[in-house]
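K.L.:
the sequence isn't on hand, but the structure is:
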């Protein structure tokens, strides 16, 4: 499990778990630090995908199914132990959703809450093809990323960071671009879904997420662009919101 999951604050006696899925190009460290922001009732797992951090020598995932099946094969026994929720931003919204759907389909297990951020629903027509963008040279590609708020501008100043970051980011975006989700006639999940988004990010079709669950649905906008969740005030708001909802869920299991 240590290969797939980073958990800086292990809490085996926790009542629930929050599983966090990285945005495109990122590793597991950012979300792993969230563990200190929750109390002892919640344990935070941060997913580490192949091709980064301690898995840097591994080949990148080629498709969404490869990501989903690794997560399920490694974490299924843990997910059956106690209530769990998923959080994902941007690319992580899609990987968390795809994992939730496959879990329910093959195991009859689903998160108590799906928290998604900075992404249109997977079946929405608002999703754009990334083929032209992925064909750009590395520097032009990263300049495009800074214009849409997906990468800090200071990355352009470091050749070393550029060479490390771009291949990982492009690999994740290829997976995303090839991920096609055909929504069935009914809802696919029964858990609650909450969408977060930055007010200055490019527009996302958040309402379409409501079509994917029979559970409650909410949308919350916070100030900032695509990486708005890295702002301390926004991070605190998101964590407090998740903690509140997990507390409510935990009470039903005690």
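P.N.:
Looks like it came in fine. All values derive from a computational prediction rather than experimental measurement.
K.L.:
switch to C-alpha atoms for all contacts and neighbour counts from now on
P.N.:
Noted.
K.L.:
in the stretch 1-150 of the chain, which spans are helices?
P.N.:
Using DSSP state H, counting those that start in this stretch, the helices of the stretch 1-150 of the chain run over 29-32, 64-79, 91-107, 131-134, 138-147.
K.L.:
in the longest helix anywhere in the chain, what counts as buried?
P.N.:
Assignment by DSSP state H gives helix 232-253 as the longest helix of the chain. Neighbour-count burial for helix 232-253 flags 234-235, 238, 242-243, 246, 249-250 (criterion: 16 or more other Cα atoms under 10 Å).
K.L.:
let's have the residues you listed in JSON lines, adding distance to residue 14.
P.N.:
Shown next, in JSON lines, are the buried residues of helix 232-253 (distance: Cα to Cα, whole Å):
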{"residue": "234", "distance to residue 14": "25"}
{"residue": "235", "distance to residue 14": "22"}
{"residue": "238", "distance to residue 14": "20"}
{"residue": "242", "distance to residue 14": "15"}
{"residue": "243", "distance to residue 14": "13"}
{"residue": "246", "distance to residue 14": "11"}
{"residue": "249", "distance to residue 14": "13"}
{"residue": "250", "distance to residue 14": "10"}
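K.L.:
dropping in the other structure now:
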């Protein structure tokens, strides 16, 4: 039986809100563990664990983003409904968005906000699959993994297939053009010096929702959210956005 995809970082006795976090390519649920110190006591903090890493290490990697999203949708809908925020960084932004589309399609309304970080809603298609060396170069260029990880043969052998699979998923991903607008509000966040997405491109998430939209630009590169974790977590859980009058 597969291990649950949802890792619970906090377990309030009487939770009032839920924050569900979706990791970047090559990332894991533990990336969001330290956010416990930035959330209120009544917030249930959950992080998604993709197959093939940490406590799901023995599970096969998922071949398509669609299959990943369908499994996450089923598991998330099985939770007791609470006012919920989705937060996704980089690849996680696309996974969170597609998951929310499917959840809203069921008629559920408890996910009230989508926070998308470090990614534009549309990306130009990639002509060919990345080689292992191209994957390593892409990861290092974004500052997500220190070079020493790939210099260690054992760590490279362990981590590279996982990261390469995630890159294949996101390189092949194309958001559908004919989809309903989200009802949930959308808050786009990005680093001022992110080489992968400009603030203007992050602002294009405005077109994905009929609800309120906000854009926050913080100092830093693609992984700006590591030094700014406190500010990012608090932004995700700030009072609900309102449409301008």
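P.N.:
Cool, the structure landed. Given the structure is predicted, the values throughout are model-derived calculations rather than measurements.
K.L.:
if we can go back for a sec, of the helices of the stretch 1-150 of the first structure, which is nearest residue 46 of the first structure?
P.N.:
helix 29-32 (5.2 Å; Cα to Cα).
K.L.:
next one: the corresponding residue of the first structure for residue 153 of the second structure from residue 142 of the first structure, what distance?
P.N.:
Counting by TM-score structural alignment, residue 153 of the second structure lines up with residue 159 in the first structure. Distance of residue 159 of the first structure to residue 142 of the first structure, computed by Cα to Cα, to the nearest Å: 11 Å.
K.L.:
the two: who's more crowded?
P.N.:
residue 142 (24 against 11; other Cα atoms under 10 Å).
K.L.:
pretty sure the more buried one sits against residue 164.
P.N.:
No - using Cα atoms under 8 Å, residue 142 of the first structure is not in contact with residue 164, being 11.8 Å away.
K.L.:
between the buried residues of helix 232-253 of the first structure, which sits nearest residue 26 of the first structure?
P.N.:
Nearest to residue 26 of the first structure among the buried residues of helix 232-253 of the first structure, with distances taken as Cα to Cα, is residue 235, at 16.7 Å.
K.L.:
show me what contacts the nearest residue to the closest one once chain neighbours are set aside?
P.N.:
Closest residue to residue 235 of the first structure apart from its sequence neighbours, by Cα to Cα, 6 or more residues apart in numbering: residue 229 at 5.3 Å. Listed by Cα atoms under 8 Å, 6 or more residues apart in numbering, the contact set of residue 229 of the first structure reads 198, 235, 238.
K.L.:
distance of residue 229 of the first structure from residue 118 of the first structure?
P.N.:
According to Cα to Cα, residue 229 of the first structure and residue 118 of the first structure sit 9 Å apart.
K.L.:
okay, and the common contacts of those two?
P.N.:
By Cα under 8 Å, 6+ apart, the residues touching both residue 229 of the first structure and residue 118 are residue 198.
K.L.:
aligned partner of the residue nearest to residue 235 of the first structure in the second structure?
P.N.:
With TM-score structural alignment as the criterion, residue 229 of the first structure lines up with residue 225 in the second structure.
K.L.:
now swap in residue 90 of the first structure and tell me
P.N.:
Match for residue 90 of the first structure (TM-score structural alignment): residue 90.
K.L.:
that match: how many residues sit nearby?
P.N.:
22.
K.L.:
now do residue 228 of the first structure
P.N.:
23.
K.L.:
name the single longest helix found in the second structure.
P.N.:
Max-length helix for the second structure by DSSP H is helix 153-172.
K.L.:
what's the average distance of that one to the first structure?
P.N.:
Compared with the first structure after fitting, helix 153-172 of the second structure deviates on average by 1.5 Å (mean Cα distance after the TM-score superposition for the first structure).
K.L.:
what angle sits between that helix and helix 65-77?
P.N.:
90 degrees (axes from the mean of the first three to the mean of the last three Cα atoms, to 10 degrees).
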